[in-house]
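Chemist: coordinates only, sequence not included:
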């Protein structure tokens, strides 16, 4: 959740900062009805500060808004300070200088910085700003291409809701173990349960992933029930594994590395096809 909120992705490129930040409070009681209504409905307004990009022309800013729309956004708001220190924004007339000044103060934007705002539900705004984060960091030359930045991403949700199937599905696979401290909420609040899963990310690419597996037959049965997998179906599909659990399977887990991805990064190639013997 932290990675998604802060970087808009579960594979964050940590060679540069530019975090996505929460600024909903600046609009909760404000004059801008679009953002205020979104916050009232449980959505959020999030901000991305782009260092040194505040002196772009209006044509460049309009192009940036168009790029955001091409990425699926309904719109994009920009805020900056003029050379005299006055706040400027694409929503200045409807939001007011006071709310927008509060935003740039909240995110710590400097005189030459550009602040981008987006709203949405769940991770919508963070995912959009996360894509712009990568795009603009490359465009503004903010990425140290010689740096190798590793990050562990942990505490993935165990389950997620599928709108297409109208049921809970496994974020990874149905044999991933829940975190022991979350087990008591497995039946009452399954969406809040975290998985004992982990990814290793290098420069924004996942180079390894793994998990601790379920070794308790009663926990496995609970997961199948939450996934709407009947006892008969589970026996037919996974009978050999369920039988093994009854014999006292020890705790176990693992991790798998993507060697082709690692080699591609080390070689400076954008695609793994360029380093595979038989692409």
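Modeler: Perfect, thanks for sending it. It should be emphasised that the depicted structure is a prediction, and the values quoted were computed from it without experimental measurement.

Chemist: When you work out contacts or count neighbours from here on, use the C-alpha atoms and nothing else.
Modeler: Noted.

Chemist: which SSE is the closest residue to residue 104 other than its chain neighbours in?
Modeler: For residue 104, ignoring the flanking residues on the chain, the nearest one in space by CA to CA, 6 or more residues apart in numbering is residue 115 at 7.1 Å. Here residue 115, judged by DSSP states H and E, is contained in strand 114-120.

Chemist: let's bring in a second model and compare:
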């Protein structure tokens, strides 16, 4: 049962239900059975209009759903400007703002993600303000970027595809471990090269790293 009626949690629960039903009935309905026809065997779709911000219950504030450099839909700019100082309001319409972000999916597997980036300094400054940053903090953390935007950055975006996932689907494999040269176990151990291995104190000292063992 859905005990929290928030839209975000409700969508997450529906997503889990969708995956569970797909795994349960895929074989019965021959959902992924190969026919030899590429148009039927390879089913692509685009996922778009991701939220620009998401509510963080732990920090009690809005945070970027992906990162603060993704551009937003032009028609949602008025919502951003009207609610730019509502970072700690869980009912703020900031959650309704859509990002120009997208995923490409093949046969239920995400192949890649991308977005259109912010190329205007005034919009980037407003995003930082909506996240509760003062002008001083934004300049201290991202001054180099804001300054670069002053010189007329062209509109730009892109997408990063997972070659290993594409190979997995083409090979008919069920796991990435079957198509990558150095697969890791569930505990992130590489059995081929016996990694990770212990690091000596000299190496840790050179890197300025100290290991703190948990207290019991």
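Modeler: The structure has been received and is ready for your questions. None of the values given here were measured: they were computed from a predicted structure.

Chemist: TM-score for the pair, please.
Modeler: The TM-score (TM-score structural alignment, normalised by the length of the second structure) is 0.69; 167 aligned residues with a CA RMSD of 2.6 Å.

Chemist: Could you measure from the residue nearest to residue 104 of the first structure over to residue 261 of the first structure?
Modeler: Going from residue 115 of the first structure to residue 261 of the first structure by CA to CA, to the nearest Å gives 33 Å.

Chemist: With residue 50 of the first structure instead?
Modeler: From residue 50 of the first structure to residue 261 of the first structure the distance is 29 Å (CA to CA).

Chemist: again, but for residue 46 of the first structure
Modeler: Residue 46 of the first structure is 32 Å from residue 261 of the first structure, by CA to CA.

Chemist: who has more neighbours, those two?
Modeler: Neighbours were counted for residue 46 of the first structure and for residue 261 using other CA atoms under 10 Å; residue 46 has more, 25 against 22.

Chemist: Looks to me like that one is in a helix.
Modeler: No: the assignment for residue 46 of the first structure (DSSP: H, G, I helix; E, B strand; the rest coil) gives strand, which keeps it out of a helix.

Chemist: Enumerate every residue touching the residue nearest the centre of the second structure.
Modeler: In the second structure, the residue lying closest to the centroid (CA atoms, centre = their mean) is residue 66, at 5.0 Å. Residue 66 of the second structure makes contacts with 52, 53, as judged by CA atoms under 8 Å, 6 or more residues apart in numbering.

Chemist: Kindly recompute the last result at 10 Å.
Modeler: The neighbours of residue 66 of the second structure, taking CA atoms under 10 Å, 6 or more residues apart in numbering as the test, are 50, 51, 52, 53, 54, 99, 101, 115.

Chemist: Leaving out sequence neighbours, find the closest residue to residue 136 of the first structure.
Modeler: residue 50 (7.5 Å).

Chemist: burial measure for the one you found, as a count.
Modeler: Neighbours of residue 50 of the first structure under the rule other CA under 10 Å: 22.

Chemist: same deal with residue 276 of the first structure?
Modeler: Residue 276 of the first structure has 13 neighbouring residues, counting by other CA under 10 Å.

Chemist: and it, that's in a helix?
Modeler: No: under three-state DSSP, residue 276 of the first structure falls outside any helix and is assigned coil.

Chemist: Quick one: map it onto the second structure.
Modeler: Counting by TM-score structural alignment, residue 276 of the first structure lines up with residue 180 in the second structure.

Chemist: Please name the nearest non-neighbouring residue to that match.
Modeler: residue 164 (6.7 Å).

Chemist: Widest-spaced pair of the contacts of residue 66 of the second structure?
Modeler: 54 and 115 (16.9 Å; CA to CA).

Chemist: in which helix or strand would I find residue 224 of the first structure?
Modeler: helix 217-226.

Chemist: which residues in the second structure does that helix align to?
Modeler: Going by TM-score structural alignment: helix 217-226 of the first structure matches residues 121-130.

Chemist: Near residue 71 of the second structure, how many other residues are there?
Modeler: Using other CA under 10 Å, residue 71 of the second structure has 24 neighbouring residues.

Chemist: didn't it look like it was pressed against residue 123?
Modeler: Yes: with contacts counted by CA atoms under 10 Å, residue 71 of the second structure reaches residue 123, the gap being 8.4 Å.

Chemist: which one in the first structure is aligned with the residue nearest to residue 180 of the second structure?
Modeler: Checking TM-score structural alignment: residue 164 of the second structure goes with residue 260.

Chemist: what sits against its match?
Modeler: Counted by CA under 10 Å, 6+ apart, residue 260 of the first structure has contacts 207, 266, 271, 272, 273, 274, 275, 276, 277.

Chemist: mind listing the helices for the first structure?
Modeler: Using DSSP state H, the helices assigned to the first structure run over residues 2-7, 33-40, 58-70, 92-95, 97-107, 124-139, 217-226, 231-246, 259-267.

Chemist: now the ones you listed in a markdown table, with distance to residue 183 of the first structure?
Modeler: Output for these, formatted as a markdown table (distance: least, CA to CA, whole Å):
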| stretch | distance to residue 183 of the first structure |
| --- | --- |
| helix 2-7 | 21 |
| helix 33-40 | 32 |
| helix 58-70 | 40 |
| helix 92-95 | 45 |
| helix 97-107 | 37 |
| helix 124-139 | 29 |
| helix 217-226 | 9 |
| helix 231-246 | 18 |
| helix 259-267 | 34 |
